[in-house]
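Asker: Provide a 3D model corresponding to the input given below.
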Amino acid sequence: MNINQFECFVSLAQYLNFTKASRVMHITQPAFSRYISNLEDELGIVLFHRNKRSVVLTEAGKVFLEDVKRMLRHLNNGIINAKQVQNRKSQILKIGFIGPFASYFLPKLLDNIRNTHPNIGFIGFKSCNSIGCSSMVFGRRKRICYWSWNDWS
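Answerer: Modelled structure (predicted):
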């Protein structure tokens, strides 16, 4: 069994017509018919009643259809989730900070950033002086730098 067979099964269940379902799947009708027949043979279940004029889901086919739809949704969600995790690696927020700011504001800031931007996989930060911090921002090595007016004295 393979995913193509399950997708063809769902398509045929939707259209109840081999020609329409195979066109939607961009598969020739003979190949599409083989996918369905092979699926039924591998499962040992008759999923459709067929004659020259109609295709109808069997009771077993109706039950199987709901499970296959759920399985395909889970598969698609899994692919999306895996891609999001992979993309997080490239989404890094770099923050520079000066002195006392870190102990009070930084934990709150990091929590807020993580809550509002869950796609950021890592937040990097570095302690620096005011000149170093601002040069890192202007040199695009840091996205954000924080300091208080007290840090300038």
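
Asker: CA only for contacts and neighbour counts going forward, please
Answerer: Will do.

Asker: ok, now which ones touch Phe48?
Answerer: Phe48 sits next to Val55, Val56, Leu57, Thr58, Gly61 when contact means C-alpha atoms under 8 Å, 6 or more residues apart in numbering.

Asker: so which of these are in helices?
Answerer: Using DSSP state H, Gly61 are the members of those that sit in helices.

Asker: among the contacts of Phe48, which one lies nearest to Ile3?
Answerer: Gly61 (16.7 Å; C-alpha to C-alpha).

Asker: please name the nearest non-neighbouring residue to that closest one.
Answerer: Spatial nearest neighbour of Gly61, excluding adjacent residues (C-alpha to C-alpha, 6 or more residues apart in numbering): Leu47 at 4.2 Å.

Asker: on that earlier part again, in JSON lines, list the contacts of Phe48 along with distance to Ser37 and neighbour count.
Answerer: Listed next are those as JSON lines, based on distance: C-alpha to C-alpha, whole Å; neighbours: other C-alpha atoms under 10 Å:
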{"residue": "Val55", "distance to Ser37": "13", "neighbour count": "16"}
{"residue": "Val56", "distance to Ser37": "14", "neighbour count": "17"}
{"residue": "Leu57", "distance to Ser37": "14", "neighbour count": "19"}
{"residue": "Thr58", "distance to Ser37": "14", "neighbour count": "15"}
{"residue": "Gly61", "distance to Ser37": "13", "neighbour count": "20"}
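
Asker: restricted to strands, list the contacts of Phe48.
Answerer: Using DSSP state E, Val55, Val56, Leu57 are the members of those that sit in strands.

Asker: structure for this one too, so we can compare:
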Amino acid sequence: MNTNQLECFITLSSTLNYARCAEELHLTQPAVSKQIKSLEKELGCELFYRTTRSVELSEIGNQFLPEAKSMLDTYYHSKEWINNYKINEYHSFKIGYTDPQSIKMITQALSDMYIGDATLSPKLVYNQTNTNLQALSNHFLDVVVCMKDALFKDSHISFEPIHHDGFVFIISKEHDAYHTFKDLKAVHTSDLFPIEQVIALPPYLLKSYFSRGRTLLPVNNKLNNIICENVNEAYGLVKAGYGFALVPESQVVEDEGILTLPWLETPRNDFGIYYFNGADLSLTKEFIKAVKDYYK
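Answerer: Below is the predicted model of the structure:
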């Protein structure tokens, strides 16, 4: 299937006349007929009903028409942006991130970069940490923004720490337990066990997180806790009253309906940026600097 076939099919479906179709496409009638017949042969069906006096779309042809238009539109759209990309020398920069809470920071960093380079063409890819890091190793991404993964090893990938993250306690001011915490300056682990917990945990970490009865964060398994995939979901569930959550300091959101307190026994881990040790790191270095400026 090619664009000549699609152009002839779409135009003929509009004119229902070989002579007018050929005229619009600046082709001969035999050339149009050849393209239609080759498309029908390739698809294994009749797209038109033909008589000596008329041409009509077949039932299959009528159903195929929107798809043919979509394919042709996609082709011309792709051709246009690729030509513009080459003419304007856009610089592609693909960023993997693991939590929607990071979007505000990423977009601010990109905004700072755009001021100095209007040809920057960013692409944001949301996925789990392990999937994004694999994509980075395979050169499908330029950077990955996430917490440092102790299990990830690749000699070609470097990690730039941005923030030495601890965790903070959050709970809705509408939750029954809010009054227990509203006058505190910080919370202890022992304060948390009586309350249901919202645990932000990517699916790929589920098995290892709860193995051997040890967890990074305290969990009272006797309660009806809820597991979600990211901090953004945790905030939504906490605000809906499903319990408290412990979230990374770098991903805290200001919300008048949420009480946020330091957790005194918090473990810490680096939040930062993974990047491939390639030949040209100019955009990567700009992005790292912009992210660091965001957290100053």
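
Asker: hang on, the earlier thing: and the residue nearest to Gly61 of the first structure? What does it align with in the second structure?
Answerer: Aligning on TM-score structural alignment places Leu47 of the first structure opposite Leu47 in the second structure.

Asker: list the contacts of that match.
Answerer: Shown in contact with Leu47 of the second structure (C-alpha under 8 Å, 6+ apart): Glu40, Leu57, Ser58, Glu59, Ile60, Gly61, Asn62.

Asker: go again using 7 Å as the cut-off
Answerer: Shown in contact with Leu47 of the second structure (C-alpha atoms under 7 Å, 6 or more residues apart in numbering): Glu40, Leu57, Ser58, Ile60, Gly61.

Asker: now do Ile123 of the first structure
Answerer: Neighbour list for Ile123 of the first structure: Ile92, Leu93, Lys94 [criterion: C-alpha under 7 Å, 6+ apart].

Asker: out of these, which are buried?
Answerer: Using 16 or more other C-alpha atoms under 10 Å as the burial test, the contacts of Ile123 of the first structure include Lys94 as buried.

Asker: okay, and which of the contacts of Ile123 of the first structure map to strands?
Answerer: Among the contacts of Ile123 of the first structure, the residues falling in strands (DSSP E) are Ile92, Leu93, Lys94.

Asker: got those as a markdown table, with distance to Tyr146 of the first structure columns?
Answerer: Formatted as a markdown table, those follow (distance: C-alpha to C-alpha, whole Å):
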| residue | distance to Tyr146 of the first structure |
| --- | --- |
| Ile92 | 17 |
| Leu93 | 14 |
| Lys94 | 12 |
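
Asker: where in the first structure does stretch 165-173 of the second structure fall?
Answerer: Under TM-score structural alignment, stretch 165-173 of the second structure corresponds to no residues of the first structure.

Asker: between the contacts of Ile123 of the first structure, which is nearest Gly78 of the first structure?
Answerer: Using C-alpha to C-alpha, those come closest to Gly78 of the first structure at Ile92, 23.0 Å.

Asker: from memory the closest one sits against Phe125, does it?
Answerer: No: the pair Ile92 of the first structure and Phe125 fails to qualify as a contact (C-alpha atoms under 7 Å) at a distance of 10.3 Å.

Asker: just tell me the aligned range of the helix or strand in which Val198 of the second structure is found in the first structure.
Answerer: Assigned by DSSP states H and E, Val198 of the second structure belongs to strand 198-200. Using TM-score structural alignment, none of the residues of the first structure align to strand 198-200 of the second structure.

Asker: show me what secondary structure element comes after that strand.
Answerer: Next along the chain after strand 198-200 of the second structure, taking DSSP H and E as the criterion, comes helix 206-209.

Asker: what segments of the second structure are strands?
Answerer: Under DSSP E, the second structure gives strands at 48-50, 55-57, 91-97, 120-126, 143-147, 157-165, 167-172, 198-200, 226-228, 245-248, 258-262, 269-276.

Asker: and the angle from the third one to strand 143-147?
Answerer: The one in question is strand 91-97 of the second structure. Here the directions of strand 91-97 of the second structure and strand 143-147 differ by 20 degrees (axes from the mean of the first three to the mean of the last three C-alpha atoms, to 10 degrees).

Asker: what's strand 91-97 of the second structure in contact with?
Answerer: With C-alpha under 7 Å, 6+ apart, strand 91-97 of the second structure has contacts from 119-127, 132, 141-146.

Asker: thanks again, I'm all set now.
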